[in-house]
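Have a look at this prediction, sequence included:
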Amino acid sequence: MHSVTAIVVAHDGARWLQETLTAVLRQTRPLDRVVGVDNGSRDGSGRLLAQAFGEHNVLSLSRSAGFGEAVHEVLRRLPAAQEQQAQEWVWLLHDDCAPDAGALQALLWAADQDPKAAILGPKLCDWLDRRVLLEIGVTVSRSGRRDTGLEPREYDQGQHDEIHDVLSVSTAGMLIRRDVWDELSGLDPDLPLFRDDLDLCWRARVAGHRVLNVTDAVAWHAEASSRRRRRISTRDEHPRRLDRRNALFVIMANLPFWALVRSVVRNVSGSLVRTLLFLLAKQPANALDEVAALGSVLGHPGRLRRARKARRNGRKQGYPAVARLLTPPGAALRRLTDMVQGFLAGGAPVDSAGRHHAVAADSSDDDDGDELLTDSRVFQRVLGSPGVLLTFALVAVALLAERRLLTGDLLGGGLLVPVTGSASDLWRFYLEGHHAAGLGSDTWAPPYVAVLAGLSALFLGKTWLAVGVLLLGCVPLAGLSAYAATKRIIPYTPARIWLAATYALLPVATGAVAGGRIGTALLLVLLPVYAGLATRVVAGSRRAAWGLGLLLAVGAAFVPLVYVLVAVLGALAAVSFAGVRKGAGLSLAIGLGTPLLLLLPWLAEVVREPGRMLMEAGLRDVTLADPRLGPESLLLLSPGGPGVPPVWTVAGLIAVALTALLLRRRRMHVVVGWGVMLFGVLVAIVVSRLTAGSMPAWPGVPLAFAATGLLLAAAHPAHRLARLRAAGGVRRIGALLIVVAAFATPLASAGFWIVSGADGPLERGARDPMPVLATLGTREGEGTLLLRPRDGEVAYTLLRGRAPLIGESDLVPAADARGRFGAAVAGLASGRGGPYTQTLASMGVRFVSVPGKIGPELRRALDSNPEMARMSLSDSGGLWRVTVPVTVPPPSTGADSTHRIWLWAQGALLVLVLVLASPGARTAEPEEDYGESSPDGTPRGRRRAREDRVPA
């Protein structure tokens, strides 16, 4: 025999309360007593309670009273049931929780089946979409993260229907025995809202009682407080902060001591990671909530100590019954991974609900099979993606073409210095104020050294691996980048595939690989991203502007000319769109101004030598450009030099782009693409006639811009080909000819590249320029002079005890030291020796090395020098040692303090730009019209989803 008292607590819940009260009063198992509590409502909730239950059955409390305090006050005033042998139950209900007519009967039936059942809860479904499951019991991780065991918006199809042994049920519909309530002292008054149900059920299980979820009992819950559909007044705290704080408090108050210690460590580290993710997602309020919640618990040890003392009895003995129901420890890593994935996908880094059911039984084989099936489908979907298949095809082409570059010793040749050193060596080189390499220099290390150091760190510190992937893998990487970045610009998938394949196999790309042009290789990967971001920048997107500025700084660090090209196009875009689209001008200013700030110290040095704007990362005294490049090559996007296919391979692309000019629709996109193409070709013509230092400049970078514009012009209207093919007749034949011409370009380029190979002058097995004898014979700071005779002149390099690192060739020594050293080298090579050898010795030169076959004049000049002694001579080179005393010049320290300040400023600015460029929060907050219910129990109001975006 049972006696049931229903307690409905209301707080500004009038828009749900009427339906809740109707549902309570129409239960198939009549209630013995009903009591309403109004916690200071201002919307007429108290009046609705009085109308339903009678004035004498309604209690009014202050607006700051919590749910637990309201129930405590009712039971304090309410005498126990007088019926003999009656089991008294208390049914707790929120004002936004409407139980099904048979809910109470189902709960009492389940209680009759298990004498140990002390707390029972119904299956909770969504108030609006009543097919959606909210809870079938709740568990929690050891870090306090709530876990329902349900997928987001999982529909109720009876898949969970049974009586579950759970850790906790919600106070929305909780049925609890009155004697157990009195034994446990009810809900904790220190938890006025959120997680009070978890704490009560935890204590009940520790005391030996059972907590059950009964799925035959159903209630519909609006979750108004947790979903912020009404303002909460309890302690004036934000709902998320209050929820997180109470979760930590419950965990730390109920765990045994050693489990508590582990939980503190886990929560401190986890909160730091989540705070960082919230900050990167530009959610400072959520980051503050995370920190404040943890600080509120740990900052009040007295409160926590009192709570643990109150729960001390039975904690150690009863904890095993709770531990088996907690979320498995491995789920914490999955939850953190989900947060990171959500952040990287551009959404808010929210906690995952997890897939671990809050039941006592182990996962069944069927569940494992479902997970494996899901993983298999995801795997098949990924492998079946056109972008992935295209990347695999380009990887296969690159492997065949680069077959002689995949194995061997050092990778080097062309503009690429043989790759030596590690990530730590590159970081040391970039951060030092004075560089002892060569003649010594106080100039800034080129910023691309820092980029390569960061990439090398991702490849376990192996610079050779990072450079190899970037240079040898630039073709598939450029194809993948072009396919992904043009998703919004070119929605027609076959056109995107063609665009990406053609772009990846441009003559510029194959020429960049053969010439060891790591700067151009990186730029080919970044250029489609520039195009994709630019379309959003002109629309006024701040986040896209910061992202464009950051990536433009990376590209300009390798190839300074790229900034000039983008700046000119940006200025044209500003004139065209700044007055039409709101915010476009400011976004363009951010995108173009950010690289100037990030590269400022080094960029100022480049501007002082305008010829360096035409150079790119790599050796400065190597020429691979063709000084006799004809206009037909430039018009057909061929930059000349090694590794470039015949000019006719690009004829198909030109023909398709010309055909696009004939279309009437989308003409603006075609014209803009052709405009970019003509701009790139004009710049390429100018660049091909200039010199970078004493070497002719390579027009590959502006031709890459030209090709990008041409590809966009040709691909944008490509979806109309499908209509032409469907029309039949002449139009169908014309469409097929266009398709054949389009795909002829990537197929011809791939075939030529595979047949001719990608090597030359780039090679695998490049020699270490430092002779072994010189390496063993030099002391710290002493150098080895490398002489390379060429066309009647002698080029030289000074090595300080090791092979040069990437970027050291860009250092500019002081003008007086460079002049003295150059004159001494000329005197030494001419056979005059004497004072010139003394000059070299005073600048730290211990050895003179001539790699390769040595001409007789240079050999006689070195052998006849009385202040030098030959150590070796063969067809592979010769080595001489300076016999006079060698002086190592002292390092300069004058610029260290200024350099250090700039580094700190640069690092702070980089962090700021990364935060501003990172994805912002996107939260879908339901907005409803809560009307009366229809006859079948579903609300007449319909939900309208609203997407709130945090501005970048």
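That came through fine.

use CA for all of it now, contacts and neighbours both
OK.

before we move on, which element is Ala224 in?
Counting by DSSP states H and E, no helix or strand carries Ala224.

secondary structure class for the residue lying closest to it once chain neighbours are set aside?
Ranked by CA to CA, 6 or more residues apart in numbering and with sequence neighbours excluded, the top spatial neighbour of Ala224 is Arg230, at 6.0 Å. Of the three states, Arg230 takes coil under DSSP: H, G, I helix; E, B strand; the rest coil.

Okay, one more to line up with it:
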Amino acid sequence: MEPETQNAPPVVAVVVVHEPGDWFEETLDALADQDYPNLRFLFLLTGPSRSTPSGVLGGSGAGAASDGVDAVETVIERRLPNAFVRDLGANVGFGGAANEVLRLVEGQNGFFLFCHDDIAPDRDAVRLLVEELYRSNAGVVGPKLVQWDDPGVLESVGLSLDRFGEVDQAIEPGEVDQEQHDGVRDVFVIPSAMMLVRADLFRELDGFDAAIELHGEDIEFCWRVHHSGARVVVAPSARARHRSDLVARRPDLNHTRIAARHRLRTVATMTGLARLPGRVLELVVLTVASLVVGLFTGRFRQGVAALRSLLGLIPRLPSIVARRRAVSSIRQVPEREVLGLQQRGSAQLNSFLRSRETTTYVGSTTSVRRWRESTTAPVIAWIVVLSLLLLGSRSALAGGVPPVGEFLRFPDSPRDLLAAYTSGWNPHGLGATEANPTGLAILSVLSFTTLFRMGLLQTVFLIGIVVVGLIGLWKLATVFPSTRARIAALVVYAASPLVGAAYAIGSLDVLVAFAAVPWILHTLRRAVGVEMADPQAARSDMADGLVELSWPERLRRTMQFAIVVALGAAFVPVVVALAVVLGVLLAVGTLLALAPWRTALHYVLVTGAGVLVALLLNIPWVSTWSWDRIVGPSPIGDPGRGLRELASFEIGPIDFASLTLALYLPVVGAILLARAWRLTWAVRSGVIVVGFGFLAVLGDRGALPFSAPQAGVLLVPVAAGLAISAAAALAAFDLDVRGGSFGWRQPLGIASSIAIAVGVFPGVVGITSGDWNAP
């Protein structure tokens, strides 16, 4: 063994230890078991606390409690008697602690193996890293990292980096290791959890940036390595388990803010001088965009942290300039070559788009993230639906929207809308001194999208509002994992005769309700925590794909619901009443489906809180509301439509309207066929259909003790309920009926599918005129 030890280049394993837990002994065992013959160990102890968790020693004795550092040293000496242990006292961060090797170890030969204290490499990991470093002539090489408790799941196989310092993983969360990433390749960053570095290179670069205590020391170091001309390589044949629970170990730190601050510091110090002004401008745009997107995607904190860190660069300019001077001497490679090694575009944007291709499924005990079903059917369905909508609106697109009913011409200038909103004078009727609708201000802002062409704005607004409703319905239908079910919901809602009838009679109230109701249902169920259930758990009795929400997340989702209600009410106040009734009916449907009563309670509480915020957002207009103002003027005379006309949405000129009655068969079919969470949604949609249908009939007959909204507004939730019932029926047929023994369930499922095809026929026929039969 002696000749082999002498021939093998020396490797010093530098392990930074900070108040380890009971897993530390496993780390020591893995390091002690390495088969590399010339390996030495340097343990650097950090941390202000002089106590150590009892798990380190496997128990809590009086001697261990009296001096935690001595206890850690005892454990290290027991496993690695020849290791050198140094207590650094204060916690200077991983980079600052690791830099002590420059002072404690002499010589330019050999390698430094930097490790966290929660790493457990395989027995041959160090040897394979050294071999690959020589084979690839690299400066830094790292292993494949897998999860500590589940080594079959990947954690990292090297990291990519964009020019904004954002890391992009080559793997997806929870991706199983099937040797799909086992090829040796160049990467931009090797995580500091375990990296092998040439000793001479580490000394030449003066180690890690001591100003980066944690979160980003590996990014900054590897960026300098690339500037020096050395290679950074990942060797997946070497494997190590990693706990990676820094957030849990240091709950006293704001990790999001620290990571953002160090990321922007690295970009400011490592970007070439010629490209720095443009990079700063790009960072400003990207930060503002992340704030806007984060408001709706749950990443608002990251956006705020990035903004604070960007502004924080200003008072740190002297230290940044000094750091740029310090690293200028190691720039041996042109900036364009280093930029070519980085990922193009924005890693943050790419990660967001890639996350759209995966879906989180809620199971009975845990949630899993898997790739979505790969199919072009949704794209084709959307192309067909939007094409038919544009075909049916071809007259309005060519010559503008005719001034029918509530479709009054917009003013010639957006300033007129804004002046009307701020004037405090309502010109309707005999005129009155009162606040005007909030929608006037919104329309004046939207005029930017059409370059202040108000006629075009009216056309785009009245047609686009239908598209908004269809997108909301699609979002709502994502509670069903079946693509066929979601497409059925989209088609049923898009083909609702309400759309053509609203255009024909010029009903803005119906169109706004058509846009708002699906978004109200979607944001409300998300605020409650109801998400897509796992189709692989179809045989379970899970009543809902329910996830536990933290208070900040529930508050954020409730505010989204409030914003949707506020936007709808800014144009049509009756949206507030629709939101209240929808929340109550969802709670009733939840109880009737025997789902947890807490879910029903959350529906009521979220509805109440969201509606209250929506009212506040419409101040001062809300001060002028009365019940008659909310529901709108009563129709002249007794419409006397009757049950058939209302059930078939015949509020305007519609051909073959009676065929729409076929859509009610899936309402019954879904309840009879579905199980588990499919049954819950079938009951909820059925309650919405019956509840609002009952209100529409009583309101049409004047049998309610109060003034009712116009029938078309009350029928919009019925149309949404029919769409969700259609989706539930098809989902039940796919998961609960197909593959079972033949009986009455199969014919009922087939009949429901046929009924959907028949029921959408009147809506499709309505596009033929091109003007929706408007006068």
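That came in fine, so what should we check first? Quantities reported herein were computed from a predicted structural model and do not represent experimental measurements.

thinking again about what came up before, the residue nearest to Ala224 of the first structure maps to what in the second structure?
Alignment note (TM-score structural alignment): Arg230 of the first structure maps to Arg249 of the second structure.

picking up where we left off before, ok, the residue nearest to Ala224 of the first structure to Arg15 of the first structure distance?
As judged by CA to CA, to the nearest Å, Arg230 of the first structure and Arg15 of the first structure stand 10 Å apart.

who's more crowded, these two?
The residue with more neighbours, out of Arg230 of the first structure and Arg15, is Arg15; 17 against 13, by other CA atoms under 10 Å.

The more buried one falls within a helix, correct?
Yes - per three-state DSSP, Arg15 of the first structure lies within a helix segment.

That one and Trp127 of the first structure: what is the separation?
As judged by CA to CA, Arg15 of the first structure and Trp127 of the first structure stand 12 Å apart.

Likewise for Gly102 of the first structure?
In terms of CA to CA, Gly102 of the first structure sits 17 Å off from Trp127 of the first structure.

One more: Ile738 of the first structure?
According to CA to CA, Ile738 of the first structure and Trp127 of the first structure sit 56 Å apart.

got it, and Leu592 of the first structure?
Relative to Trp127 of the first structure, Leu592 of the first structure is positioned 50 Å away (criterion: CA to CA).

Could you point out the longest helix of the second structure?
Within the second structure, and with DSSP state H defining each element, the longest helix by residue count is helix 676-701.

That one: which residues count as buried?
676-689, 691-700 (16 or more other CA atoms under 10 Å).

Show me where the stretch 351-500 of the second structure has its helices.
Ranges of helices in the stretch 351-500 of the second structure, per DSSP state H, counting those that start in this stretch, are 377-392, 394-399, 414-423, 438-446, 454-476, 483-494, 497-505.

Redo these as JSON lines? Include mean neighbour count and distance to Ala193 of the second structure.
Shown next, in JSON lines, are the helices of the stretch 351-500 of the second structure (neighbours: other CA atoms under 10 Å; distance: least, CA to CA, whole Å):
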{"stretch": "helix 377-392", "mean neighbour count": "15", "distance to Ala193 of the second structure": "42"}
{"stretch": "helix 394-399", "mean neighbour count": "15", "distance to Ala193 of the second structure": "60"}
{"stretch": "helix 414-423", "mean neighbour count": "17", "distance to Ala193 of the second structure": "57"}
{"stretch": "helix 438-446", "mean neighbour count": "19", "distance to Ala193 of the second structure": "50"}
{"stretch": "helix 454-476", "mean neighbour count": "20", "distance to Ala193 of the second structure": "40"}
{"stretch": "helix 483-494", "mean neighbour count": "25", "distance to Ala193 of the second structure": "41"}
{"stretch": "helix 497-505", "mean neighbour count": "25", "distance to Ala193 of the second structure": "58"}
